[in-house]
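Undergrad: Quick one: sequence and predicted model below, then my questions.
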Amino acid sequence: MEKVTPFLMFQDGNAEEAVNFYTSIIEDSQITSIVRYGANEAGPEGTVMQATFTLKGQEFMCIDSYVKHPFSFTPSFSIFITCNTEEELSNLYENLLEGGQALMPLDDYGFSKKFGWVNDRFGVSWQINLP
């Protein structure tokens, strides 16, 4: 086995928007490649055939699925972020919450100083922790 990479499938043609958003709010993150569908290819022209990006060194892959599936993202799989400061935690939480849904508001739940869980506006689930 070479490696394990989390893979996100977007079904509303917004993979590139999501990747740009994530890499803009998380330090030391970048888009490493984007391949888009061209004219007369399987997916809508300009949408993401495959993209790779890193968030704090963790590689991710994603696509815009041109096939509509009866499933989407679920909070049972989430991206877990450990923050160094309360300011960092609060900023990430607020950015990810914009247009999304709070599953667990920022609070002290006893297992950390501060914790929050959100589904962002793209439907991706995030747990944000200050140990």
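TA: That came in fine, so what should we check first?
Undergrad: alpha carbons only for contacts and neighbour counts from here, please
TA: Fine.
Undergrad: Find the centremost residue of the protein, please.
TA: Val124 (5.4 Å; C-alpha atoms, centre = their mean).
Undergrad: which SS state does the closest residue to that one other than its chain neighbours fall under?
TA: Closest residue to Val124 apart from its sequence neighbours, by C-alpha to C-alpha, 6 or more residues apart in numbering: Phe73 at 5.9 Å. With DSSP: H, G, I helix; E, B strand; the rest coil as the basis, Phe73 sits in coil.
Undergrad: ok, Phe73 to Asn119 distance?
TA: Distance, Phe73 to Asn119, by C-alpha to C-alpha, to the nearest Å: 9 Å.
Undergrad: Included below, for side-by-side comparison, is a second structure:
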Amino acid sequence: MTSMTPFLMFQGGKARAALDFYVATVPDSRIVSLDRFGPDGPGPEGTVLRAHAVIAGQPVMAHDSFITHDFDFTASWSFFLECEDESDCELLFAALGEGGQILMPLDNYGWSRRFGWVSDKFGVAWQINLK
């Protein structure tokens, strides 16, 4: 069997903080398992070797890279959150955008009554849409 899971690679030991933030912010989210690097490495002790989480019902993996890369997250890849009501859109847009960057303000763009796009404080992009 073949399966696919989105994989988030964080730099600077931010994976656990990001996952905690997503679990606290996005409904139907939880950390399923979290393995850390030990004293023998190869990554810094205590950083995330591999984490399995569920974010808005979607299985996701996360990892703290101990190798510095010249790339990070890009807004061309994003999570698309669909909200049942406008207040959920407002809350998620504000929470996920805080400390990050607003790529498209929450507004009516014609294809949706309420749509917005943000990059959160960890650099992960989120599209928030009212169903």
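TA: Now that the structure is in, tell me what you want to look at. Everything quoted here is computed from the prediction, not taken from an experiment.
Undergrad: what's the TM-score for these two chains?
TA: Put the two chains on top of each other and the TM-score (TM-score structural alignment, normalised by the length of the first structure) is 0.97; 131 aligned residues with a C-alpha RMSD of 0.8 Å.
Undergrad: mean shift of the helix or strand Thr54 of the first structure falls within relative to the second structure?
TA: According to DSSP states H and E, Thr54 of the first structure maps onto strand 48-55. Following the fit onto the second structure, the mean deviation recorded for strand 48-55 of the first structure is 0.5 Å by mean C-alpha distance after the TM-score superposition for the first structure.
Undergrad: what distance separates that strand from the centre of its chain?
TA: With C-alpha atoms, centre = their mean, to the nearest Å as the basis, strand 48-55 of the first structure stands 11 Å off its chain's centre.
Undergrad: Superpose on the second structure and give me the mean offset of the helix or strand just after that strand.
TA: Under the assignment DSSP H and E, the closest C-terminal helix or strand after strand 48-55 of the first structure is strand 58-64. Its matched residues in the second structure lie on average 0.3 Å from strand 58-64 of the first structure after superposition (mean C-alpha distance after the TM-score superposition for the first structure).
Undergrad: Give the residue farthest from the middle of the second structure.
TA: Asp40 (28.5 Å).
Undergrad: where do the strands sit along the second structure?
TA: 7-11, 30-36, 48-55, 58-65, 78-83, 101-107, 115-119, 125-130 (DSSP state E).
Undergrad: most neighbours per residue, which of the ones you listed?
TA: strand 115-119 (a mean of 25; mean count of other C-alpha atoms under 10 Å).
Undergrad: Just confirm Thr68 of the second structure contacts Gly13, I think it does.
TA: No: in terms of C-alpha atoms under 8 Å, Thr68 of the second structure does not count as a neighbour of Gly13; the distance is 11.1 Å.
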